[in-house]
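Peer 1: here are the coordinates; sequence isn't available:
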C-alpha cells in the first residue's frame, strides 16, 4: 500500500473465508456422504472428541440416530429453500445438553453449527413477531413506524441500543431511527461514509439476513484443517458463527461497543438498510431468539415494500393527472415551443425548480434562475453525449460539466428531459445552490492512523458529530422527481410532440397530401374496374343481342355510378339509404316514381353495403319493370325498413297490383345478385318469395354496416425490389404488426416456416410498443394501415433500436411515405412466402452491411 490509506482498503478483505468461528458454539463440515472434513478447534469442549480424532469419521459415530434424523430433515429444507435451516433444543446424545442447530450447504460441504439453547425457553416466535408487526401496522406514518420498529427489536433482544440505518444512493448511510437505554450517546441523524460497510459485507448482508457478534474481544476458534483436500478454504458466507474481521472488531471497540447484531432490511432483494444493535458489554442471544429477530426483520422488509407499493400507486395517480393536465394545456395550432412554455406551470406542481429552459429546434427559451443562453449551449452539448432516451439528473452540475462552477449560484443542479430524438431537444429544470450542513459520525475524510493490526487495518476512532458545509450542490432530486420526469418524457415524446409535429407538418405538405389522394383514387378505380369486368363477364349469360347486352350492362353500371356519386358526395363515409333507393326508382320511373312508397328511419350504410344495395335495388326495379308491378299501370311497390334489437337493418320489398308472378325457370345473374349479394358480401340474410300477387324480398344487413364506420386513412406502398443479399437464416423473434386476423395468421405461418424461432403477433401500435419494450425482436414486418392509425410510431422505435423492419400495404403503386421512411422496403399485398423471405433477407442484409462498415 504505497498511496494514501483510508477505510476503502477493507474492500479487498475476504471476510467469508476467515477460517474461524466465534467460540460460543462449534462447527462441523461434512462431505456429501456425511464424513467429517473440517471441525472447529473448540469441538472437544462440546463433544469430548478432539478435531484430529474426529476428521475422516462418519458423523453417525459422534451423534445418535435421532439427532442425525433431525439434521438430515433440516438439510433437506435448506436445499429446497436455499437458506440456513435451524432446529432448536436438539440432544446430540442421550446425556448431552440441548443445543440449537443450524445447517446449510456450502459448495460441496454440509455445514453444521451448534450452540447452547436458551434454558427453559418458551419463546413462541410466530406469535411474538405477528404481534410486533401488528403494532407497526397501526403506526401513523413511516417515521413513526421506524421508531416503533427499533423500540420493539430492542425489547426482543435486550441490546442497549437499536438503530435503523438506511443507505443512500451513494452508499453512505444515515441513522433514521433509534431506541437506546438512558445515558447512551445518540447517533440519530448522523451519517456514515460508504467505506464504513465495505462492498463484500453488503453483499453478505443481502444473502444472510442476520449477523451477530457476541464479544468483540473473544478469541476465535480456528477451522481445522484450514484448507480442504484440494487446497480450498471453507466458505463461511452463510455461517451463523463466522468470526469477525479484525477491522470490524477494531471499529466496534472505537465506538465502545462490546457486542453487536445486524438484521438486514431488504427491498426487492436489494439492501435498503440495517437494524444495527449495540451492547456495551458482551451479550449472547440464543439462536432461537436470533431467529425471531431475523423473522422480524423479514416482516419489516415486507412492510416497507407495501409502503413502497402505496407510494407507487400514488405516483401513478399523480403521473396520470399530470398527463391529463398536459393534454389540456396543449393548444390546437400552437407551435411546439409555445406548448412547451405552457408546461412549466403544470409541471411545477410536481417537480420543484428555480429555473426552466427549453431548447427546441435551435431555439432557446429560459425563465427563472438559469444559466445564460450561451452557458446553456455548452450544457446542451454535454447532454448530447448522454443517453438519448433517459432523463438526466444531477445535484452538482460542476461535477459532470466543469464550466458549471461559474453559474453554480444560479443553477447548481439540473434535471434534463429529452423531448426529441433528432436533433436533441430538451426541457431542463434547474435548482439553485443549496448551502447545507451534513452531520457525519466523525470526519469521513480524516486519514487513518497506525494501530494494532497495521496501518491499513485501522478505522477511525472518533464518532463524535462532525459537520460538513456543502457548497456547489442543489437540493437532491428525489426518486419521485425522476419518475415523474420520465413519465413527462414519455408523454411529450410519444403523444404531445408527435401530434404537434404532425399538425405543423400538415401545413407544409399540401402537395404530398394531394399525391396521397391520387393514390387513394387509384386504389378505388382499380376496385371499380375489377367490378366492371366481373359485371361484363356475368351479364353475357342468356343474352342473344348486342343491344340487350349493352342495356343490361349499362343499367348495372349506372346503378353503381349513382351509388359512387352518393359516396363521393359524402367523402366516402357512410351514406343514407333513402336517397339511394329514390335515385334508382327515379331513373326507371321518372314522373311515375310515386308508385313506390318508401318508409323507414333515416339510416346510413357503409360504402360496401351501399354499393351492394345499389345493385340489388337496380335488379329489383328492372325485374319489376319487365315482369312485375311496374309492367302494369296499376302496380305498386312498398319498400319498408327498420332496425331490429341488434341494430341490424331489415329491409322489405313488396310488389302488388302487377301481373301474376311466376318463379324463374333459370338462375340468372340478376337473380343471383338479389339472393346472394347480401349473404356473401355483407354476411347478412336475403329471402326472395315469388308470390302470385307480387314479388316479396327481405334483406337483413348486419349492424356493422349500419353504424358509422371509421374512415380508412390513406397509406403508402412501394414494390419489392429483388434481394441481392445472400441467404441469411431468419431465426430469432419476428414482430408481426397486422390488424387483420386472417392475414396475421397466414403471415405468422410463413414466418415460422421461414425459420423464425417465435412470431410475436400484435394488432395495434400500443401492443407493438409494449412487445418491443418487453422483448426486442430481431426483425419486424409492419402493416402500414391499422384502421384508425398507422405503424409509423413503431417503425420509429425500431429504427432507434437498430432493429431491421419492412412495411406491407395493399394500396397503390406510388403512395407517399414520411420522408424518414422513403428508403424502407415495402411488400405489396397480397404477398407470398417468397416475397416475405426476400424482403426480410434484404433488410437484414442491409443492416448487417452497415454494421460491418
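Peer 2: Happy to help now that I have it. Only a predicted model underlies this, so the values are computations on that prediction, with no experimental measurement involved.

Peer 1: only C-alpha atoms for contact and neighbour calcs from this point on.
Peer 2: Fine.

Peer 1: now the closest residue to residue 335 other than its chain neighbours: how far from residue 766?
Peer 2: Leaving aside its chain neighbours, residue 335 sits nearest to residue 500 (7.1 Å; criterion: C-alpha to C-alpha, 6 or more residues apart in numbering). From residue 500 over to residue 766 the distance is 19 Å, taken as C-alpha to C-alpha, to the nearest Å.

Peer 1: Which one of these two is surrounded by more residues?
Peer 2: residue 500 (20 against 12; other C-alpha atoms under 10 Å).

Peer 1: here's the one I want to compare it with:
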C-alpha cells in the first residue's frame, strides 16, 4: 500500500531561512504607516506621553500641544470611562476595539480605535472611520461569512479548502490576487491555491524561500491578526518623543497594525508589481501553518469592518484545514492499525520474527510503504525487496550504532547524512531504522529509493537576498520568474503516522524476542 505524500513535505537540502533577515528587530522601528495615528498613554490616568507626528494632519493640533494632556479632554466622559473600565477589567493584553469621536478645538473626528493594554502603558491606534453602514453592515458581513463557511464545509480536501478560500476572499474583498501559502518543514512556502486577475503573474505551485517571511515576521503573526500595507509608497511617520518616557526605550510595536514595514519588504512588493497587500495567518495547533496573502495593483485600504471579517474568516479557514488534516490522519492511522494487526498475527505465527516481518500476505514493506527491508539480528541478515548488499548493510548498521539514537532513526536524505549511501541512492535515499539491540548493531531497516523532484521556485532562491558592498544594505530579488531546482538524494518523506506505526512495530518485535528468550 502506498501513502501519497504532499510535495510540501519535500526536504530541501539548503536552508533558506536567513539568520540575517531573521535578526532585524521589526517591532522596535519607532515608525508607523500614515493611514492612522498612534498614541501612548500612561496608566491609569491615560495621559498622552507619546504620539505619532501625523496627529496634526488628522486633528489640526501640533504633537507638542497634545503631549502630557489627558485623553479625557478629547473624548466624551462616557467614552473615557468606558475605556478605563475595559482596561481595568481585562486581564489579558488583547486589543480592545472601540469607536470614538475626538473633539479637538472646533473639529470632530470619528475614529475606530484599537486599545492595547500593556503592563507599563497603553497603546492606542486610531484610524478615521469612513465606513458606510450600507456597505459594511453586520448583517451583510455575516451573510458573506456564513456563505463562505458553508462552501468550506463542502470541501473534500485541504487543497479544495484552500482554493475555495482564495476564490471567495477575492470576490468578498475585491483584492486583485489572493494566494494561500503553506509552509514546508523548513519554512519555505508553497502556493497551494490562487485566485487572480488575468493580467497578473501566476504563482500557483511555486515555492518561495523562507527568507521571504523571516522568523521574526512569522512570530509577529501570533500577536497580529493581519498585516496590512494600504500602499507601499507611503512616508513613515515618527513617534514623538523618540523614546517612550514610561520605559526609556523604543516603544514595542509588536501588536500594532500600523507598525511601519521594513524598506526591503516595500521593495519586494514593488518587484511583485503590487501596490497594496494584506496577509492573514493560518494557525493550527498553535503553529503557523500558512498565510492568506492578498495583493492589489493599486492602493487599497479595506475598512476596519472588512478587515475584522477577514480576520474571522482566517480563523474559520484554519479550523477547516485542521479538520481536513485530522480527517486524513485518522483515515491513515486506521489503515495502518489494520495492517499492524495483520502483521502482528503473522509475526507471532512465524518461527522467526525476520520471516514474520519480511514474508507472508502482509509484510513490513506494505505497512511502511517501503521498496525494501532488512533484518540484521543475531549474526544473520535477511532481506526483502530492493536493498543494498549485505556488506553495505553491515557497514550501515555500524554507522547507525556509532552515530544514532538507540530507538528509531528516520531520514529521507540518507546520502546527505551517510556519504557512502550515495553508491546505492536508488535503493536507499530514505531510511527508517528500528533498533533491536543498538550496541550489537542489530536493526530492522526499511528503505525508500531516490525520487528526483523538480521544485519550481518563485525566482532563484539563491538570490533571495542581494547584499551591497557595505555588508549592511540589502535588497530582495527583482525577478519572480520560475526557477527550477532538481532535488537529488531524497526519498518521499516519512509521514508522522508511519513513524508512529514503526515505533509500535518495534515494541511488538522486542516483546516477541523477550518472550522467546525468557
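Peer 2: Okay, I see it. Predicted, not measured: the structure shown is a model, and the values here were computed from it.

Peer 1: Can you pull the TM-score for these?
Peer 2: The TM-score (TM-score structural alignment, normalised by the length of the second structure) is 0.89; 494 aligned residues with a C-alpha RMSD of 2.5 Å.

Peer 1: before we move on, back to that, ok, the residue nearest to residue 335 of the first structure - contacts?
Peer 2: Contact analysis of residue 500 of the first structure by C-alpha atoms under 8 Å, 6 or more residues apart in numbering lists 333-336.

Peer 1: The longest helix belonging to the second structure against the first structure, how far on average?
Peer 2: What stands out as the longest helix in the second structure, according to DSSP state H, is helix 304-348. With mean C-alpha distance after the TM-score superposition for the first structure, helix 304-348 of the second structure departs from the first structure by a mean of 1.8 Å once superposed.

Peer 1: where does the aligned partner of residue 278 of the first structure in the second structure sit relative to residue 270 of the second structure, distance-wise?
Peer 2: In the second structure, the residue matched to residue 278 of the first structure (TM-score structural alignment) is residue 295. From residue 295 of the second structure across to residue 270 of the second structure, the span is 11 Å (C-alpha to C-alpha).

Peer 1: Kindly report the same for residue 193 of the second structure.
Peer 2: According to C-alpha to C-alpha, residue 193 of the second structure stands 22 Å off from residue 270 of the second structure.

Peer 1: if you count what's nearby, which of these two comes out ahead?
Peer 2: When residue 193 of the second structure and residue 270 are compared on other C-alpha under 10 Å, the one with more neighbours turns out to be residue 193, at 24 against 16.

Peer 1: did I read that right, that one in a strand?
Peer 2: Yes: counting by DSSP: H, G, I helix; E, B strand; the rest coil, residue 193 of the second structure is part of a strand.

Peer 1: Verify the stated contact: it with residue 168.
Peer 2: No: judged on C-alpha atoms under 8 Å, residue 193 of the second structure makes no contact with residue 168 at a distance of 11.5 Å.

Peer 1: Not counting residues beside it along the chain, what's closest to residue 458 of the second structure?
Peer 2: Using C-alpha to C-alpha, 6+ apart, the nearest residue to residue 458 of the second structure is residue 480, at 4.7 Å.

Peer 1: Tell me which residue of the first structure lines up with that neighbour.
Peer 2: Checking with TM-score structural alignment, residue 480 of the second structure has residue 463 as its match.

Peer 1: which ones are touching its match?
Peer 2: Per C-alpha under 8 Å, 6+ apart, neighbours of residue 463 of the first structure: 255, 441-442.

Peer 1: Now do the SS call for it.
Peer 2: coil.

Peer 1: and it, how far is that from residue 841 of the first structure?
Peer 2: To residue 841 of the first structure, residue 463 of the first structure is 67 Å away according to C-alpha to C-alpha.

Peer 1: And for residue 232 of the first structure?
Peer 2: 53 Å.

Peer 1: So which of these two has more stuff around it?
Peer 2: The neighbour count for residue 232 of the first structure versus residue 841, taken as other C-alpha under 10 Å, is higher for residue 841 (21 against 10).

Peer 1: Now which residue in the second structure aligns to that one?
Peer 2: Checking with TM-score structural alignment, residue 841 of the first structure has no match.

Peer 1: Which secondary structure state does residue 841 of the first structure sit in?
Peer 2: Classified using three-state DSSP, residue 841 of the first structure is helix.

Peer 1: where along the stretch 351-500 of the first structure do the strands fall?
Peer 2: For the stretch 351-500 of the first structure, the strands defined by DSSP state E, counting those that start in this stretch cover 355-360, 363-368, 392-394, 413-418, 426-431, 436-441, 465-470.

Peer 1: Compare the ones you listed and report which one is nearest to residue 309 of the first structure.
Peer 2: strand 392-394 (23.7 Å; C-alpha to C-alpha).

Peer 1: what's that closest one packed up against?
Peer 2: strand 413-418 (3 or more C-alpha pairs under 8 Å, 6 or more residues apart in numbering; DSSP states H and E).

Peer 1: Next, the angle strand 355-360 makes with the strand it packs on.
Peer 2: 30 degrees (axes from the mean of the first three to the mean of the last three C-alpha atoms, to 10 degrees).

Peer 1: corresponding residues in the second structure for strand 413-418 of the first structure?
Peer 2: By TM-score structural alignment, strand 413-418 of the first structure lines up with residues 430-435 in the second structure.

Peer 1: compared with the first structure, how much does the matching stretch deviate?
Peer 2: So stretch 430-435 of the second structure averages 2.0 Å relative to the first structure (mean C-alpha distance after the TM-score superposition for the first structure).

Peer 1: Give the aligned equivalent of residue 165 of the second structure in the first structure.
Peer 2: So residue 165 of the second structure corresponds to residue 149, using TM-score structural alignment.

Peer 1: Grab the nearest non-local neighbour of its match.
Peer 2: Nearest to residue 149 of the first structure is residue 136, by C-alpha to C-alpha, 6+ apart, at 6.7 Å.

Peer 1: Can you tell me how far the match of residue 480 of the second structure is from residue 350 of the first structure?
Peer 2: According to C-alpha to C-alpha, residue 463 of the first structure and residue 350 of the first structure sit 38 Å apart.

Peer 1: again with residue 67 of the first structure
Peer 2: 62 Å.

Peer 1: do the same with residue 222 of the first structure
Peer 2: With C-alpha to C-alpha as the criterion, residue 222 of the first structure and residue 350 of the first structure are 58 Å apart.

Peer 1: neighbour-wise, which of the two wins?
Peer 2: When neighbours are counted by other C-alpha under 10 Å, residue 222 of the first structure and residue 350 differ, and residue 222 comes out ahead with 19 against 15.

Peer 1: That'll do, ta.
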